[in-house]
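S.K.: Build me a model:
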Amino acid sequence: MAKTILVVDDSTSLRALVKMALTRAGYDVIEASDGKLALAMLDKTAKVHLIVSDVNMPNMDGIAFVTQVKQHPKHKFTPVIMLTTEDASVKMQQAKAAGARAWLLKPFNPPELLNAVSKLVLA
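M.R.: As a prediction, this is how the structure comes out:
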């Protein structure tokens, strides 16, 4: 059975690119355009093995989203990769403190993303 990855980004085109890379690698992908919608998706999905999230999004940013995810017992151990244009070390530290496990910059390199995913995805 394929592992499920939630991709959270307000850019439709970026979600499509990430989904293409992940589905070609054999993963199932679900998508949300902001943190609030992503939390709702998590409630409806049986198991998410990894989350890829942007930082800067409307309604709920990536750091607030990760903070919420890590407070939920069902998703407490779900690994999160931040994929963002944000390169401020303060944001990186906030994301790490919230529970993010990796930080990749856009534009992303598909092999680099797949390498991070393969190392962090839950069994």
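S.K.: Could you use CA atoms for every contact and neighbour count after this?
M.R.: Noted.
S.K.: center of this structure - which residue?
M.R.: Taking Cα atoms, centre = their mean, the centroid of the chain lies closest to residue 52, which sits 1.6 Å from it.
S.K.: so what does the helix or strand that contains that residue touch, helix or strand wise?
M.R.: Residue 52 belongs to strand 50-53 when assigned by DSSP states H and E. On a contact count with 3 or more Cα pairs under 8 Å, 6 or more residues apart in numbering; DSSP states H and E, strand 50-53 meets strand 4-8, strand 80-84.
S.K.: Another for comparison:
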Amino acid sequence: MAQILVVDDSNTMREIVCSFLRQNGFDVDQANDGRDGLRQLALDPSIKLVVSDINMPNMDGLTMAEKIRTELGNSAVHIVMLTTEDNAEMRERAKAIGVTGWIVKPFRGEAVLGPFRKLCGL
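M.R.: Sure, this is the predicted structure:
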């Protein structure tokens, strides 16, 4: 059972993030787009944190976040966007949805360890 679900359509980015988090003691699972992420979150109630890209095929990260809150009715899981987007309108939409945080790529692992541990209750 995973503590963190990493959702990104880039295999390379998923592997970088997942590998770093595993090396630092997190249980991690991964999904290749928002639709896959939504499905995995519905199947695994132990996930405490979703780290997601925004721009993905099939279902983008913000739509997935909306569906986590509405269709799954999950207000407990923390959602952090890890994206190249740094658009104020997107950030406002994310905040209205209930997204917990926003990280602009490139991924700097050391900077997220403390916050991620706190969000996972570690």
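S.K.: re the thing from before, between the helices and strands packed on strand 50-53 of the first structure, which gets nearest to residue 45 of the first structure?
M.R.: Residue 45 of the first structure lies closest to strand 4-8 among those, at 9.2 Å (Cα to Cα).
S.K.: what's the closest one aligned against in the second structure?
M.R.: Strand 4-8 of the first structure corresponds to residues 3-7 in the second structure, going by TM-score structural alignment.
S.K.: quick one on the thing from earlier: average gap between the strand holding residue 52 of the first structure and the second structure?
M.R.: Strand 50-53 of the first structure, aligned to the second structure and superposed, deviates on average by 0.5 Å (mean Cα distance after the TM-score superposition for the first structure).
S.K.: Quick check: buried residues in that strand?
M.R.: Neighbour-count burial for strand 50-53 of the first structure, with 16 or more other Cα atoms under 10 Å as criterion, is recorded at 50-53.
S.K.: do the same with stretch 15-29 of the second structure
M.R.: The neighbour-count check on stretch 15-29 of the second structure (16+ other Cα under 10 Å) flags 17-18, 20-21, 26, 28-29 as buried.
S.K.: which other residues reach that stretch?
M.R.: Identification of contacts with stretch 15-29 of the second structure by Cα atoms under 8 Å, 6 or more residues apart in numbering yields 1-6, 30, 107, 109, 113.
S.K.: By how much does the helix ranked longest in the first structure deviate from the second structure on average?
M.R.: For the first structure, the helix with the greatest residue count under DSSP state H is helix 12-24. Helix 12-24 of the first structure: mean distance to aligned residues in the second structure after superposition is 0.7 Å, counting by mean Cα distance after the TM-score superposition for the first structure.
S.K.: Now do that helix against strand 4-8, angle only.
M.R.: Angle, helix 12-24 of the first structure to strand 4-8, by axes from the mean of the first three to the mean of the last three Cα atoms, to 10 degrees: 170 degrees.
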